[in-house]
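Q: predicted model, plus sequence, below.
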Amino acid sequence: MPHLDNENQIFNNLYDQYKHLGLPLHLIKHTDFTVFNLRDVNQPSPFKSPLSRLNFFVFAFIKSGDGDYTIDEQNYKLQPGAVYFTNPGHFRSFNWEHIDDVYLFTLSESFLKENVHANIFDEFPFLLAETFPARVLAPEIFAEFETLYHQIRKEYDSESPYRYRIIGNLFVVVLLKFKEYIWKDYNPIYEGNRSSEIVKSFKRLLEKHYRDLAGGLAEQVFRVQDYADAQSLHPNYLSNVIKVKTGKTISTWIAEKTIAEAKALLQNSQASIKEIAFRLGFNEATHFSNYFKKHTDMSPVLFRKEHAGIA
């Protein structure tokens, strides 16, 4: 593959990344959620991907395959029986020496909130971890995950009108298994530096604040100054750390969180557009509608209509 400028390699979903790399697009049926066997990409070995910022979650289950991946300059080995996940905002690259049976999931935050769990990061805080090294599981434990991801793949390929709701419930089980078998003894040895702690604290406060907004426990959207004050930092310093570590400005994080929460409320609640606007800190429903349409190319009313009955 040709060398590409890292600064230009920012992808919000797997479809955009694969299109950019000239990889098969028929495997991707939904930009917010994908699942398939990497061998179906049909690329000659070794199969390498250039360094890119990926703004979506990735889960991988390696039954048979070998290689390594790099995330924010940390390199991890990929081998049979290993599982791993990464979250949005990091530089990532992959080097597969051999791919025989490797299942890959990609998920947006919106998909997780709309179909898996409304308070996803409260229930599964490990999803906010800065790094999560690949872990090799005992065969009997890996087999439990294998049963689940094959069932999810079956639903993904189906035409059932309930497939995303079914997938969401199955993925809850996947995440609970992560908590049961992997997270309980996880030692975040790569998360000790100050910048990582700042990013983690920012993400946690961002999530909590929007949960409070949605629940009526807060009325005003936090500004950069508020997030900086929470960590006793200068706002310019906080902004710089977040931009360098995640590739996104704080304003982008806030905008994406606002839209993710808005989508979840539109799909999973009976609240009016005006009430949702107020919950998310907008003084006027019109302002909220314009904001939502600017970021999604769809009005809140149309989004709710098109997603009625899916969750």
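A: In hand now; what should we look at?

Q: for the rest of this, base every contact and every neighbour count on C-alpha atoms.
A: Will do.

Q: which element is residue 95 on?
A: strand 90-107 (DSSP states H and E).

Q: and that strand, what's buried?
A: Neighbour-count burial for strand 90-107 flags 90-96, 98-99, 101-107 (criterion: 16 or more other C-alpha atoms under 10 Å).

Q: list just the nearest of the residues you listed to residue 248.
A: For those, the closest approach to residue 248 (C-alpha to C-alpha) belongs to residue 90, at 9.8 Å.

Q: ranges for the strands of the protein?
A: Secondary structure of the chain by DSSP state E: the strands cover 10-11, 33-37, 47-54, 57-71, 74-78, 82-86, 90-107, 135-136.

Q: what helices and strands are in contact with the fifth one?
A: The one in question is strand 74-78. With contacts taken as 3 or more C-alpha pairs under 8 Å, 6 or more residues apart in numbering; DSSP states H and E, strand 74-78 sits against strand 57-71.

Q: so what touches the strand it packs on?
A: 75-88, 90-109, 131, 145-146 (C-alpha atoms under 8 Å, 6 or more residues apart in numbering).

Q: got the buried residues for that strand?
A: Neighbour-count burial for strand 57-71 [16+ other C-alpha under 10 Å]: 57-58, 60-71.

Q: over to stretch 261-279?
A: Quick answer for stretch 261-279 (16+ other C-alpha under 10 Å): 261-268, 273, 275-279.

Q: and it, how far out from the chain middle?
A: 21 Å (C-alpha atoms, centre = their mean, to the nearest Å).

Q: between the two ends of that stretch, how far is it?
A: 10 Å (C-alpha to C-alpha, to the nearest Å).

Q: ok, and the closest non-adjacent residue to residue 134?
A: residue 84 (4.5 Å; C-alpha to C-alpha, 6 or more residues apart in numbering).

Q: what distance do you get for the one you found to residue 122?
A: 20 Å.

Q: quick one: which of those two has more around it?
A: residue 84 (19 against 15; other C-alpha atoms under 10 Å).

Q: so who does that one touch?
A: 59, 60, 61, 132, 133, 134, 135.

Q: another one to put next to it:
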Amino acid sequence: MTVKTERSVSEFNSELKLKGFNAFQIERDGNAMKTYSRKDFYKICLTTGESRIHYADRSFEHEGTVLFFGNPHIPYSWETVSRTYVGYTCLFSEDFLNQSERTESILQSPLFKLGGTPILSINEEQREFLNGIFRKMIEEQQTDYSFKADLIRNYIHLIIHEALKMQPLENSDQHRNAASRLTSVFLELLERQFPIESSDSPLRLRTPQDYANDLSVHVNYLNRAVKDVTGKSTSTHIAERILSEAKALLQHTNWNISEIAYSLGFDYPTYFNNFFKKLTNTTPKAMRMQKV
């Protein structure tokens, strides 16, 4: 059997961009903090060993087997404590899972929400059952079966539904300052929207309500937390970051004004012009001319 270890981020990304899915076995991990920073992929991880997991505003310490669900919009990191650490991981994009009508409700389940239950303690019987599913996914992704993507999606759904029937891990430490942690998560999520890489893919999150929905909190709670911690409103943070990206696109790309406006989430160039002029006292066209 080939021993799988931690591989480079670029190597993972190339595979994920091609297929939108990857599953592999973990045989050996060192004592190092791991942060999964890709903004496009969900993660399900079944691991046995002693570990410390930091997820949004909570930290979990556990020895034994855990099932972990990672949301690309919520920052998390994983610290391996024990020398022996084994298990399985699968990574998948929302587009990969989007072929199923059940996808939206599944990705909105407590397993993937900010205040949900992303980590579950697994007993030996459950571990053997889940090990079998992960092995099937790993084997299936190597076959030439015409409908293997559908089959793998069914395996992902099966893991998720099995997890929804389990009890979450309870030994978590809540961050003392919930407003501070929520603000940190919001700011990281805001930054993950950038840089804009294509004029054909508009900004996904544009308003405080968009961010609140993504973080599964009420928009008023998000606004109050961000204002209390930073002194600026949620809208101001969003506008300032969009403006910064707009300046970069104007100065470093050959996209026309309409393309830039669309990529930043504006329905019409006029809206973008008004937004830009209000914050800079100049127009996008005039700003671009300054680099010539």
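A: Here it is on my side, so go on. These numbers come from a predicted model, not from an experiment.

Q: on that earlier part again, if we only consider the buried residues of stretch 261-279 of the first structure, which is nearest to residue 180 of the first structure?
A: residue 264 (26.7 Å).

Q: what separation do you get for the closest one and residue 111 of the first structure?
A: Going from residue 264 of the first structure to residue 111 of the first structure by C-alpha to C-alpha gives 9 Å.

Q: repeat for residue 37 of the first structure
A: Distance from residue 37 of the first structure to residue 111 of the first structure, by C-alpha to C-alpha: 20 Å.

Q: equivalent analysis for residue 43 of the first structure, please.
A: The value you get for residue 43 of the first structure to residue 111 of the first structure, if C-alpha to C-alpha is used, is 28 Å.

Q: quick one: which of these two has more around it?
A: More crowded of residue 43 of the first structure and residue 111, by other C-alpha under 10 Å: residue 111, with 20 against 13.

Q: surely the more buried one and residue 34 touch.
A: No: Residue 111 of the first structure lies out of contact with residue 34 (C-alpha atoms under 8 Å); the separation is 10.6 Å.

Q: report how many residues lie close to residue 189 of the first structure.
A: Residues near residue 189 of the first structure, counting by other C-alpha under 10 Å: 10.

Q: what residue in the first structure is paired with residue 69 of the second structure?
A: When the first structure is aligned by TM-score structural alignment, residue 69 of the second structure is paired with residue 85.

Q: ok, now which ones touch that match?
A: Contacts of residue 85 of the first structure (C-alpha under 8 Å, 6+ apart): 57, 58, 59, 60, 132, 134.

Q: apart from its neighbours in sequence, what residue is nearest the aligned partner of the third one in the second structure?
A: I take that to be residue 59 of the first structure. Aligned by TM-score structural alignment, residue 59 of the first structure pairs with residue 44 of the second structure. Leaving aside its chain neighbours, residue 44 of the second structure sits nearest to residue 69 (4.7 Å; criterion: C-alpha to C-alpha, 6+ apart).

Q: gap between that neighbour and residue 94 of the second structure?
A: 14 Å.

Q: now do residue 77 of the second structure
A: Residue 77 of the second structure is 21 Å from residue 94 of the second structure, by C-alpha to C-alpha.

Q: and for residue 279 of the second structure?
A: 35 Å.

Q: neighbour-wise, which of those two wins?
A: Ranked by neighbour count (other C-alpha under 10 Å), residue 279 of the second structure and residue 94 place residue 94 first, with 16 against 12.

Q: what residues are up against the residue mapped onto the more buried one from the first structure?
A: By TM-score structural alignment, residue 94 of the second structure lines up with residue 109 in the first structure. Going by C-alpha under 8 Å, 6+ apart, residue 109 of the first structure touches 56, 57, 260.

Q: CSV for the residues you listed, including distance to residue 204 of the first structure?
A: Shown next, in CSV, are the contacts of residue 109 of the first structure (distance: C-alpha to C-alpha, whole Å):
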residue, distance to residue 204 of the first structure
56, 17
57, 17
260, 15
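
Q: looking at the second structure, which of the residues you listed still make contact?
A: Contacts conserved in the second structure for the contacts of residue 109 of the first structure, counting by both residues aligned by TM-score structural alignment, their matches' C-alpha atoms under 8 Å: 56, 57.

Q: closest to residue 186 of the first structure among the contacts of residue 109 of the first structure?
A: Of those, the one sitting nearest to residue 186 of the first structure (C-alpha to C-alpha) turns out to be residue 57, at 18.9 Å.

Q: for the closest residue to the closest one other than its chain neighbours, give me its contacts.
A: Excluding the flanking residues, the one nearest residue 57 of the first structure by C-alpha to C-alpha, 6+ apart is residue 87, at 4.4 Å. Counting by C-alpha under 8 Å, 6+ apart, residue 87 of the first structure makes contact with 55, 56, 57, 58, 127, 128, 129, 130.

Q: what's the spacing between residue 302 of the first structure and residue 165 of the first structure?
A: In terms of C-alpha to C-alpha, residue 302 of the first structure sits 20 Å off from residue 165 of the first structure.

Q: who's more crowded, the two?
A: residue 165 (18 against 11).

Q: so what does the more buried one match up with in the second structure?
A: Match for residue 165 of the first structure (TM-score structural alignment): residue 150.

Q: just residue 181 of the first structure next, same as before
A: Counting by TM-score structural alignment, the partner of residue 181 of the first structure is residue 166.

Q: tally up the residues packed near that match, please.
A: That count, for residue 166 of the second structure with other C-alpha under 10 Å as the rule, works out to 12.

Q: surely residue 178 of the second structure and residue 58 touch.
A: No: contact between residue 178 of the second structure and residue 58 fails when scored by C-alpha under 8 Å: they sit 9.7 Å apart.

Q: higher neighbour count, the two?
A: More neighbours surround residue 58 than the other of residue 178 of the second structure and residue 58, with 18 against 13 (other C-alpha under 10 Å).

Q: distance of the more buried one relative to residue 117 of the second structure?
A: Distance from residue 58 of the second structure to residue 117 of the second structure, by C-alpha to C-alpha: 10 Å.

Q: contacts for the helix ranked longest in the first structure next, please.
A: The single longest helix within the first structure, with elements called by DSSP state H, is helix 194-214. In this structure, residues lying in contact with helix 194-214 of the first structure by C-alpha under 8 Å, 6+ apart are 119, 121, 128-130, 191, 218-222, 227, 231, 238, 241-242, 245, 254, 257-258, 261, 265, 276, 279-281.

Q: much appreciated, bye for now.
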